[in-house]
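Undergrad: Below are the sequence and a predicted model for it; my questions follow.
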Amino acid sequence: MLPSHPVEGALAYARGQVRLWCRPGFHLDQDRLDERWSAATGEAVEDVLFLSKHAAASGRPCLTVHPIGVPHLHPDEAPPYGGRAGGAPPPSPRLARIWRALLRHANDVRIPEFEVSLEVTHHGPWQQAPAAFLEVGSTADTWGHSGAAEVWADVLLDVLNEELRGEVRQAAPPDVPVLVTLGGGHYAPRANHMASESRALLGHMLANHSLPFVRNDAGEVDGRWSQAVDAAIEASRAAHPQRSVVVSLDRKSFRGWERKALFDHLEARGIEVIDSAAHRALLEGA
């Protein structure tokens, strides 16, 4: 990559349609980086891939990728890790391709101690352009791992090959839907499996902790789960205009009344709920 003029005092590099912005410091609270880049350079931002460190209480070495947002928070809340409460930026349209490229390195000899995984949607910052975090985790002992850095570099060279040459990558067939997953744990086991399918497109993934259900004494279902679902669907659709959105549920992770509320809400919105077999059939028929 060739160096370009500094942006907000930070070094930037350019090659083809790709820009590398080497910003120092914490960035979960750095909202509107897409707009700030455009204001400084005059260039429109199509997608933002954050290369970052991942911290986890487990401490297990892991390379992860995930969308960003805190769609389950009340709009008046102050998000503890950045973002706009109640909102989620569009997920990177390259998210599933990044995951499949990373998955091909699951047994890479350069990272024998590392796992690879998707993570569900979480934390900031807020922006209008699509985004994803590509992370090395999960402690200071692994953040500087050279093999992990090399693997991420190879993944990016794979995924951004055409863009680095200044070319436009051919889009997936128009009948391929965008997958949104609901339920399960932080490391998105359902999405890990379903997005590994060739040609799959992946949107937001919401774990159970981002779907806060409440049921009152009268049996009425409340809570911000529907707010989170709607934000995830709309943001995923914004990342893939003109495509349909489908949802897959980790059914066992929900109580019966929660599942019913989800099915009723999605049916009212005209969103199809599918399992992995139906998803595979959609991809094969596209």
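TA: Yep, that arrived. Numbers count the residues shown, from 1 in each chain.
Undergrad: From here on, just use CA atoms for contacts and neighbour counts.
TA: Will do.
Undergrad: For Trp88, which non-adjacent residue is closest in space?
TA: One thing to correct before we go on: residue 88 is Ala, not Trp. Gly69 (3.9 Å; CA to CA, 6 or more residues apart in numbering).
Undergrad: The helix or strand harbouring Thr181: how far from the chain's middle?
TA: According to DSSP states H and E, Thr181 maps onto strand 178-182. Here strand 178-182 is found 11 Å from its chain centre; the criterion is CA atoms, centre = their mean, to the nearest Å.
Undergrad: who touches the helix or strand just after that strand?
TA: Sequence order places helix 189-194 as the next helix or strand after strand 178-182, per DSSP H and E. For helix 189-194, contacts defined as CA atoms under 8 Å, 6 or more residues apart in numbering pick out Ser117, Leu118, Thr181, Gly184, Ala200, Leu202, Met205, Asp250, Ser276, His279, Arg280.
Undergrad: other SSEs contacting the strand holding Thr181?
TA: strand 201-206, helix 225-239, strand 245-249 (3 or more CA pairs under 8 Å, 6 or more residues apart in numbering; DSSP states H and E).
Undergrad: Can you give the distance of the first one from its chain's centre?
TA: Read it as strand 201-206. 6 Å.
Undergrad: Run the chain-centre distance for the helix or strand following it.
TA: Counting by DSSP H and E, the next helix or strand C-terminal to strand 201-206 is strand 214-215. Centre-to-centre, strand 214-215 and its host chain are 28 Å apart (CA atoms, centre = their mean).
Undergrad: and Arg251, how many neighbours does it have?
TA: Residue crowding around Arg251 was assessed by other CA atoms under 10 Å; the count is 14.
Undergrad: again with Phe26
TA: 8.
Undergrad: any idea how far it lies from Gly82?
TA: Distance, Phe26 to Gly82, by CA to CA, to the nearest Å: 11 Å.
Undergrad: Likewise for His123?
TA: 6 Å.
Undergrad: what residues do the two have in common as contacts?
TA: Leu28.
Undergrad: Just give the closest residue to His54, not the sequence neighbours.
TA: Gly137 is the one closest to His54 (CA to CA, 6+ apart), at 4.3 Å.
Undergrad: swap that for Ser196, please
TA: Leaving aside its chain neighbours, Ser196 sits nearest to Arg100 (5.5 Å; criterion: CA to CA, 6+ apart).
Undergrad: Presented hereafter is structure B, for comparison with structure A:
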Amino acid sequence: MLPDLLVASKSDEASRSMLDYILEKEAFTQSESDKIMEHGNFILAVFDERHLYLDNIEKFLSDNRVEAKGVIFLSRHSSKADIKSITVHPTGNFSGALLGGKPGTLTLSYPVAMSASLRYLKENFSGDNFEITFEATHHGPLLNMMNYYIEIGTTEKQWEDREALEVVRGAIFDREDRKYETFVGIGGGHYMPKITEYFLKNNINLGHMIPKYALDSITEDMILQAVEKTPGCKGFIMDKKGTKAQARDLLKKISDERELEIVTI
């Protein structure tokens, strides 16, 4: 089985903190390449630049003669409201590309691993007043490998919280990947509240997630991208109140043509 690649960024304070904690707790050793460390079914690479712009991950792996199944980015989470949180999310842009990636382009989501990480976080963290949730698909980098972000937010106090760091470590190394039916989530706010709640109560995996704010200009092509870049996608989990009528019509058209399921919540 191919390993997962963990990516840390020296330009991201939370990423550095997560990296230091993981290296303290997990027995990584140098691989044949001086740019990659390895441990069990994981490899690890550290970059100077922010993850958002690491469009060269595949070339980096090829240059170092290693392969990986998927990529997990260790990152800080930003919130205007300064909410304490631990989140996971897929990558890509539904319209513009203000934070890396390419406009109107999604990357391959990693439903089995990302969903397993969120389950672990929810089941094992008892930290004070942290919100644990999915986020909608957003930002770069642009790559052709399955990937997701795991983030701690939003200040240095949270980035250095040992309990938060431990549960993130566990959500990566001790997660239990389950081959449940996989869906694209659509509708609701950026943190996909109803979809996160439904996910936690049901045996499913989630890939790309399309929030309400992206639906003003959503196209059939973008919805199809979300389906095609969610491996094993069976259909949609739709927050009906959080999904505009135009998008509901597109969903029905696509589902009828592709024989996909729509689960309305």
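TA: Nice, I can see it. Please read all numbers here as calculations on a predicted model, not as lab measurements.
Undergrad: Do a quick rundown of the strands in structure 2.
TA: 4-9, 29-30, 37-39, 42-47, 70-77, 85-89, 131-134, 146-153, 181-186, 204-210, 233-238, 261-264 (DSSP state E).
Undergrad: quick one, which of those is nearest to Val167 of structure 2?
TA: Smallest distance to Val167 of structure 2 across the strands of structure 2 (CA to CA): 9.4 Å, for strand 85-89.
Undergrad: any idea how far the aligned partner of Ser236 of structure 1 in structure 2 is from Tyr110 of structure 2?
TA: Aligning on TM-score structural alignment places Ser236 of structure 1 opposite Thr230 in structure 2. Distance of Thr230 of structure 2 to Tyr110 of structure 2, given as CA to CA: 7 Å.
Undergrad: Pull up the overlap in contacts between the two.
TA: Gly207.
Undergrad: quick one, what contacts the aligned partner of Arg97 of structure 1 in structure 2?
TA: For Arg97 of structure 1, the aligned position in structure 2 is Ala116, judged by TM-score structural alignment. Listed by CA under 8 Å, 6+ apart, the contact set of Ala116 of structure 2 reads Ala171, Arg175, Glu176, Asp177, Arg178.
Undergrad: Which residue in structure 1 aligns with Ser85 of structure 2?
TA: Using TM-score structural alignment, Ser85 of structure 2 sits opposite Cys62 in structure 1.
Undergrad: That match contacts Asp141, correct?
TA: No: if you go by CA atoms under 8 Å, Cys62 of structure 1 and Asp141 don't touch, sitting 11.8 Å apart.
Undergrad: the more surrounded of these two?
TA: Taking neighbours as other CA under 10 Å, Cys62 of structure 1 and Asp141 compare with Cys62 leading, 24 against 10.
Undergrad: do you know how far that one is from Arg190 of structure 1?
TA: Applying CA to CA to Cys62 of structure 1 and Arg190 of structure 1 gives a distance of 18 Å.
Undergrad: Check Trp152 of structure 1 too.
TA: 23 Å.
Undergrad: Next: Glu43 of structure 1.
TA: 37 Å.
Undergrad: first to last residue in stretch 119-127 of structure 1, what's the distance?
TA: 19 Å.
Undergrad: quick check: it aligns to which part of structure 2?
TA: So stretch 119-127 of structure 1 sits over residues 135-143 in structure 2, by TM-score structural alignment.
Undergrad: buried residues in that stretch?
TA: Neighbour-count burial for stretch 135-143 of structure 2, counted by 16 or more other CA atoms under 10 Å, picks out Glu135, Ala136, Thr137, His138, His139, Gly140, Pro141, Leu142, Leu143.
Undergrad: Contact partners for the last one?
TA: Contacts for Leu143 of structure 2 were tallied using CA under 8 Å, 6+ apart; they are Asp55, Asn56, Ile57, Glu58, Thr107, Leu108.
Undergrad: Of the residues you listed, which ones are shared with structure 1?
TA: Counting by both residues aligned by TM-score structural alignment, their matches' CA atoms under 8 Å, the members of those that carry over to structure 1 are Asp55, Asn56, Ile57, Glu58, Thr107.
Undergrad: Now check structure 1 for the residue matching the second one.
TA: In structure 1, the residue matched to Asn56 of structure 2 (TM-score structural alignment) is Arg32.
Undergrad: Tell me which residues touch that match, please.
TA: So Arg32 of structure 1 contacts Pro125, Trp126, Gln127, Gln128 (CA under 8 Å, 6+ apart).
Undergrad: And Ala278 of structure 1, by the same measure?
TA: Ala278 of structure 1 neighbours (CA under 8 Å, 6+ apart): none.
Undergrad: if I look at Ala188 of structure 1, how far off is Pro6 of structure 1?
TA: 37 Å.
Undergrad: ok, the two, which is more surrounded?
TA: Ala188 (22 against 15).
Undergrad: I figured that one was touching Leu118, is that so?
TA: Yes: Ala188 of structure 1 is within contact range of Leu118, at 6.0 Å (criterion: CA under 8 Å).
Undergrad: Distance to Asp230 of structure 1 for the contacts of Arg32 of structure 1 - can I get that in CSV?
TA: Formatted as CSV, these follow (distance: CA to CA, whole Å):
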residue, distance to Asp230 of structure 1
Pro125, 19
Trp126, 17
Gln127, 18
Gln128, 17
